[in-house]
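Colleague: Provide a 3D model corresponding to the input given below.
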Amino acid sequence: MFSMIESFRSALQSIRAHSFRSFLTSLGIIIGVASVIAVVSILQGLSASISDNFKGLGANSLSVRAETSFAEAMQGKENILSLTDYETIVAHVDDVSDVSPYFMPFSMSAAVRYGSQSTVTRVMAVTEAYQQAQQVEPQQGRFLRKSDDQSRRRVCFIGAEVRKKLKLVDNPVGTFIEIGGEWFKIIGVGEEKGEMMGMNKDDYVLMPFSVGTAIAGNSAKLNIGISLTVNDIEQLEAVQARLTNLLRTAHHLKPGQPNDFKVQTAKEMSDMFEGMISTLTLVVGGIVSISLLVGGIGIMNIMLVSVTERTREIGICKALGAQRHHILLQFLIEATTLSLLGGLVGLGVGYAIGFGVSKIIPEFPSAVVPWWAILMALGFSSLVGIVFGIMPAAKAANLNPIDALRYE
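Modeller: All right, here's what the predicted structure looks like:
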């Protein structure tokens, strides 16, 4: 134990005696660890934000949408979910509520105008049930009602971002705006939800489903999505299985034939995005970790120089009775300490970079440094010091005391 403490004290003394050289030696480790921590903190912050956003949908929510494989798309085929599928689900699936079809009557986006201001945004036709299924809450006014749908009223519910882009008053309820060449009256504005993966969740316009079908024209070819809520969360998987079997039968799919639709829970969608983020974290983290290897080589080179400089000192220590393992331990602890200090500095610098980047980018989630990233950074730094410190330490330990004392 005394030998360990003395070796650590000697290592710190040597690092302090050559402070600038020690800093330059650790620079590779600092840059490597800072790069890894910065990347991990930014991506993990994004992952945490995605999880929070999907939690807002409710653990018992389901979404159904058409899915076209790459091979089918290359053949010019597009699978769709029709109004008949929606009616089939309503008629045959129990234990569900807030079943809401939705689609985009103007394809992906539409021009929205108010006076001299205009913007392009997502416009969706939805039913009253969409509010509960997607957890949409009005900040001003009200949401779409069943009576709006039945009477085909030209009314709309807008997101907070649309209000900002069109420079509407704080409470624009009752204002008329032009959507795709048609005039609509604003009856409500949604609460702000921010951004997710670069997409503003407040940039949308909702209109009654029947109005959307009238604008789209041929309702037989509508490709809709369906959102719904399972009444009992314990029955979530059972309802998901029933939906899958029902739609396979309705689409005349044979056993072994892949589904032309997707039934997903909010958790599955969250897991999918988190899996993508985790893979990206590993790939990018692995690439920037190469700089740790460069830093390790730098430590080995400087430690070899240090052994050469202290050859006479090593000879004196051996002549006074120091054993081989004492010398080995001293230089190994010095290399590890140098690397670990670089790791600690890199950890702080990396978090500062991640935090700074997340604040510079508008609406980007805050950086998050998970505990495993901290352990990985410090553990890998120590490992680099041990691995690249073995050769210089072994060289010092194997010196012949007489040759070392005669060294000039």
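
Colleague: C-alpha only now, for contacts and for neighbours.
Modeller: Will do.

Colleague: quick check: closest non-adjacent residue to Asn259.
Modeller: Arg248 (6.9 Å; CA to CA, 6 or more residues apart in numbering).

Colleague: measure that neighbour to Gln330 for me?
Modeller: As judged by CA to CA, to the nearest Å, Arg248 and Gln330 stand 70 Å apart.

Colleague: second input sequence below; structure requested for side-by-side comparison:
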Amino acid sequence: MFSLIESFRSAILSVKAHGFRSFLTTLGIIIGVSSTIAVVSVIQGLSHSINQQFEGFGSNSISIRSFTPREERMKGKIARISANDVEMIRRHSEGVEFITPTLSSTIGGTSPVKYKGNQAFAQIAGTTYTYQDVQNIDIKYGRFLSYSDNQTRRKVIVIGEKLREDLSLPNNPVGSFVNFAGEWLKVIGLAEPRGSFFGFSQDNFAILPYNTMRGLNGNLLEPDIFVQLQLKNVDDLDQIKAKLRTILRKQHHLEPDEDDDFKIETPEQLTSGISQLISTMTVVLGGIVSISLIVGGIGIMNIMLVSVTERTREIGICKAIGAKRHHILLQFLIEAVVLSLLGGIIGIVLGYGLGMLAAAAIPNFPAANVPLWAVGIAFGFSAFVGILFGILPAAKAANLDPIDALRYE
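Modeller: Sure thing, here's the model as predicted:
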């Protein structure tokens, strides 16, 4: 224990005695660790934000969407979830608390909305009153869609804050009329603003009753409907998924050897896929920037070899007065580890700061988030680099012949 404490004391004194050289030695480690932490913090901040977006869906929900494989798309085939599919799901909805169909005006795009000479483009969707709970929409003014709005095909609309601003509607737009698809729709509600996510506004939308949207689309556009189901009992999830798959395959006249042209997913499946993608990105990008840690380790080994040469006579004196081989080995090895760990600590602090600055510099990007495992890996890898690249200089010092070392000039 005494020799270990003395080795640490000697390492600290050596680092202080050559402060600037020690800083340059650890610079590679600092750059490597800070780059790794910065990359991981930005990616993990994005992952944390995405997971929060899915938390509101609950574990007892199921989503159904159309899916067309690339080969089928090349043949000109496009899969859809039709109104007949939705109706068939309704007829076999045992164990389902409510069904929320969502019909968009365009596929993957925006549609124009007009008000007093102003025109803005927004995501327009036709849905039911349950959509408010599914998407966690709070109403600032007015109300959300009701059951009777959908049943009677009322020409009403609920809008987001971004669309209100773009159309120059009053702060409280309830009672105003906007034009969509050639029809005048009464604004009955304004949603609470939800801000932006990854640079895209979450408030640039308008919501109509589902049956009203179907009427506006008419027969000119074959609908592709996104369906969400809330289950009464989460234990029935697998059973209901299997039943839905059977219903849709029958509806779409799929042969036993044909793949599904739809996806039945739970929030856990969606977040799992995103988490897997982000984990892969973290490993790949972290691996790329961590190459500089290897470069930093080579720098430490180089300087430690120089240090052994400079202190050859000192090593000879230590051995002459009784220092054992393992004492010398431990002294130089600890010095290399101390250098590496100092670089790692500075790199962690600097990397977190760089990650925060990078996230803040990107408009509407989620805040950086540094998980403890990333700090632990960076710190541990710094120590490993110190040991790996410090062992050769330490061994060289320990193997010096004391007589030759004392004669060294």
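
Colleague: coming back round to it: buried sites along whichever helix or strand the residue nearest to Asn259 of the first structure is part of?
Modeller: Assessed by DSSP states H and E, Arg248 of the first structure sits inside helix 236-250. For helix 236-250 of the first structure, burial by neighbour count (16 or more other CA atoms under 10 Å) applies to Leu236, Val239, Gln240, Arg242, Leu243, Thr244, Leu246, Leu247, Arg248.

Colleague: stretch 386-397 of the first structure now?
Modeller: Those would be Ile386, Phe388, Gly389, Ile390, Met391, Pro392, Ala393, Ala394, Ala396, Ala397, for stretch 386-397 of the first structure by 16+ other CA under 10 Å.

Colleague: from the residues you listed, which ones fall inside helices?
Modeller: Among these, the members falling in helices (DSSP state H) are Ile386, Phe388, Gly389, Ile390, Met391, Pro392, Ala393, Ala394, Ala396, Ala397.

Colleague: which ones are touching the counterpart of the fourth one in the second structure?
Modeller: Per TM-score structural alignment, the equivalent position to Ile390 of the first structure in the second structure is Ile391. Under the criterion of CA atoms under 8 Å, 6 or more residues apart in numbering, the contact list for Ile391 of the second structure reads Leu329, Leu333.

Colleague: now do the SS call for the spatially most central residue of the second structure.
Modeller: Nearest to the centroid of the C-alpha atoms of the second structure, with distances taken as CA atoms, centre = their mean, sits Ser47, at 2.0 Å. Recorded secondary structure, Ser47 of the second structure: helix (DSSP: H, G, I helix; E, B strand; the rest coil).

Colleague: wait, it sits on Ser275?
Modeller: Yes: the pair Ser47 of the second structure / Ser275 is scored as a contact, 6.8 Å apart, by CA atoms under 8 Å.

Colleague: neighbours around Asp236 of the second structure, how many?
Modeller: By the criterion of other CA atoms under 10 Å, Asp236 of the second structure has 13 neighbours.

Colleague: show me the contacts for it.
Modeller: Going by CA under 8 Å, 6+ apart, the list of residues near Asp236 of the second structure reads Gly95.

Colleague: confirm Ala383 of the second structure sits in a helix?
Modeller: Yes: the assignment for Ala383 of the second structure by three-state DSSP puts it in a helix.
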